[in-house]
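Chemist: my questions are about this predicted structure, shown below with the sequence.
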Amino acid sequence: MTEAILLAGGKGSRLRPVTLHTPKPMVPAAGVPFLAHQLARAKAAGVTHVVLATSYLAEVFEPYFGDGSALGMRLTYVTEDQPLGTGGAIRSAADALTSGPADPVLVFNGDILTGLDIAGLVDAHQRAGAAVTLHLTRADDPREYGLVPTDDTGRVLDFTEKPQHPDEIVTDQINAGCYVFRREVIDTIPAGRPVSVERETFPQLLAAGALLHGVVDRTYWLDLGRPACFVKASADLVRGIVASPALPGPTGEYLLLPGAQVADGAKLGGGTVVGAGARIEAGAVVEGSIVLDGARVAEGAQVYDSLLGARSSVGRNTTVTGAVVGDDAEVGSANELTDGARVWCDARIPDAAIRFSPDC
């Protein structure tokens, strides 16, 4: 049996307004909550028990996933009243594990989409005899991530968290947010206080001479922290660029959920998903976007690389590009929202009122 801890407690501030009432792991991507894709991939890799470490809007997880039996695994929920950082969340969740001291425990960040061979990472951890094994990937611009240089054998040499100066960029290898811990190592993390594994736990283990092993993998990897990345992840799942057993339909240029309505003459593509009860009217174009349940795209509107919240509407001949429209918001006709525009939940934008706005 392989157990896992899935860190799902973040507020998703950068994804607002869609995370005002929904925790980031529960925002739909490719037709189901993003968390469903992570759980399905974990199950396919042989994970039988997942502990969900929750905090923000924790009450929404269990009603959706239950005890995990419908997924063919067991789910346990551990909720933090006060966020304790990555290390604190891992330590709190560990009390629900049943693994022995030397057993491997997977740890996933709840906002990463990857094509990583999860079982292969566990095997590499076991072969190396490591205290912790880290999934690493390479980034063209690594400044926003934790840098993890390794030697020729994969031994981790150092950690530099989000370098501020050019001379600190010693590698393009970054922490990709998936780990395998020896269970007894988790038990050494201090309990009951905030702890960062990146800034505290891993550097302390290195200083103590523990073996931290890095596995560099160049398969698909995307951090979903920003709206554009979340929308791209959904589109890539729909198109099959990264596989997920949780996809509720065949891969292709678009995915229609039950009850979605698409009028003759509307054009869909680029991995668009249209939610239940959503309506795309004649002459509308929707490319590479997420249209959540009950939303409406009116005749002649154009929506590109955007997220339209539940029951939102986009008026006739309006263009929405790279934007987020919150739940129940109404964007009138002949508007233009581009380049990171956000329309907050329940907002009302009159006809021909906006050519562009980053925050409506």
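Modeler: Received, thanks.
Chemist: please count neighbours and contacts with C-alpha atoms only from this point.
Modeler: Noted.
Chemist: longest helix anywhere in this structure?
Modeler: Ranked by residue count, the top helix of the chain under DSSP state H comes out as helix 227-239.
Chemist: quick one: name whatever helix or strand follows that helix.
Modeler: strand 254-256 (DSSP states H and E).
Chemist: ok now the next helix or strand after that next one, how far from the chain's centre?
Modeler: Reading on from strand 254-256 to the C-terminus, the next helix or strand found by DSSP H and E is strand 261-262. Averaging C-alpha positions (CA atoms, centre = their mean, to the nearest Å) puts strand 261-262 28 Å from its chain's average.
Chemist: likewise for stretch 280-287?
Modeler: With CA atoms, centre = their mean, you get 27 Å for stretch 280-287.
Chemist: can you give me the end-to-end span of it?
Modeler: 12 Å (CA to CA, to the nearest Å).
Chemist: re the thing from before, remind me what the longest helix of the chain packs against, helices and strands.
Modeler: strand 28-29, strand 221-223, strand 254-256, strand 272-274, strand 290-291 (3 or more CA pairs under 8 Å, 6 or more residues apart in numbering; DSSP states H and E).
Chemist: please compare the first structure with the one that follows:
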Amino acid sequence: MSTPAAPNPATALLPDGICAVVVAAGEGTRLRPLTEHRPKALCPVGNVPLLDRVLARLAGLGLTGPDRVAVNACYLGEQVVEHVGSRAHLSVESGGLLGTAGALANLRDWIDGRGVLVGNADGYLADPPAPPGADIAALLSGWDGRTVRLLGQPITGPDEPGSFSGHRFAGWSLLPWHRVRELPLERAELVRTVWRPAEAAGELTVVSFSGTYLDTGTPADYLAANLHAAAGENLIHPTATVTGACQQSIVGPGAVVRGTVTRSVVWAGAEVAEGERLTEVLRVGRDVTVPAGAR
């Protein structure tokens, strides 16, 4: 007789009537030139597209498929649409970016009375003691369906501009239907239309996240996320060719490294020529090198 599989504690915490929206429409201007030909949501961290990391986290909560998960797209949206395929409902903002609040207003008919777990596609989260999904399950546990919840990383010093109750926003929020229902279909952001009004009304709760969170919006943070994913080792895709030297670096599919790379990211198909020495940079193609700079 087979032993029944142990229940997933993260899935057990999922309230009824919840859907998820992944915000993946942004231009990623601070990451250029990396994002000139690839949307930020598809930039790889540890050789895994950021968007796939978010979808895996939702799957860990039991949220999968186009009835439960939606992804919005705008900038280079055709790439996002092709990449997601049938894994989620797709909301293409053909008239231009709608922002995080406008994206939800555009999905109002699909959300249809449900609470919404909203995740930023460009957020990198990691919590070694908990797998993806379980690491943010506290955001859902015991939710009353009326209040707004934010995942937040504690700030060790004085409150920063834009912080919430001594926490820095960590990429995820949980919104009740009545807040989504009232959003106008126009370009707007959740911080002004939902989070701050809920905070002023005493209806916002920050759920503390003690793991690692990086928004990957700058080359420095993008490199930091990759190095964290590699955990101090090299992370070299099996289809890459490395005849040079790598130290604490991430090398993507089909990349060729004949030189020396240290604490760097070499994208899929990129090349590092013999004699080249790259340190704390991002390499795209044969000769595009983006210094990470200071965080």
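Modeler: Structure received. All of these numbers come straight from a predicted model, not from anything done at the bench.
Chemist: can you say which of the helices and strands packed on helix 227-239 of structure 1 is nearest to residue 237 of structure 1?
Modeler: strand 28-29 (8.0 Å; CA to CA).
Chemist: which residues in structure 2 does the closest one align to?
Modeler: Counting by TM-score structural alignment, strand 28-29 of structure 1 falls onto residues 44-45 of structure 2.
Chemist: mean offset of that stretch relative to structure 1 (after superposition)
Modeler: After superposition onto structure 1, the mean distance of stretch 44-45 of structure 2 to its aligned counterpart is 2.0 Å, using mean CA distance after the TM-score superposition for structure 1.
Chemist: following the longest strand seen in structure 2, which helix or strand comes up?
Modeler: Longest strand in structure 2, counting residues (DSSP state E): strand 167-175. Using DSSP H and E, the helix or strand that follows strand 167-175 of structure 2 in sequence is helix 177-181.
Chemist: distance from the chain centre to that next one, please.
Modeler: For helix 177-181 of structure 2 - counting by CA atoms, centre = their mean - the centre lies 23 Å from the chain centre.
Chemist: so it aligns onto which residues of structure 1?
Modeler: Helix 177-181 of structure 2 maps onto residues 183-187 of structure 1, going by TM-score structural alignment.
Chemist: so which bits of that stretch are buried?
Modeler: The neighbour-count check on stretch 183-187 of structure 1 (16 or more other CA atoms under 10 Å) flags 183, 184, 185, 186 as buried.
Chemist: closest to residue 78 of structure 1 among these?
Modeler: Out of the buried residues of stretch 183-187 of structure 1, the member with the shortest distance to residue 78 of structure 1 (by CA to CA) is residue 186, at 15.6 Å.
Chemist: what sits closest to the closest one if chain neighbours are left out?
Modeler: residue 91 (6.1 Å; CA to CA, 6 or more residues apart in numbering).
Chemist: now do the same for that neighbour: its match in structure 2.
Modeler: Checking TM-score structural alignment: residue 91 of structure 1 goes with residue 105.
Chemist: ok, residue 285 of structure 1 next?
Modeler: In structure 2, residue 285 of structure 1 lands on residue 245 (TM-score structural alignment).
Chemist: stretch 220-228 of structure 1 aligns to what range in structure 2?
Modeler: Going by TM-score structural alignment: stretch 220-228 of structure 1 matches residues 212-220.
Chemist: residues contacting that stretch, please?
Modeler: For stretch 212-220 of structure 2, the external contacting residues (CA atoms under 8 Å, 6 or more residues apart in numbering) are 28, 30-31, 122-127, 153, 170-171, 221-225, 282, 290-295.
Chemist: select only the buried ones of those in PyMOL?
Modeler: Entered in PyMOL, the line below selects the buried ones among these, by 16+ other CA under 10 Å:
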select buried, resi 28+31+122+123+124+125+126+153+170+171+221+222+223+224+225+282+290+291+292
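Chemist: of the contacts of stretch 212-220 of structure 2, which belong to strands?
Modeler: Short answer: these in strands (DSSP E) are 124, 125, 126, 153, 170, 171, 282, 290, 291.
Chemist: doesn't residue 284 make contact with the last one?
Modeler: No. Between residue 291 of structure 2 and residue 284 there is no contact under CA atoms under 8 Å: 11.5 Å.
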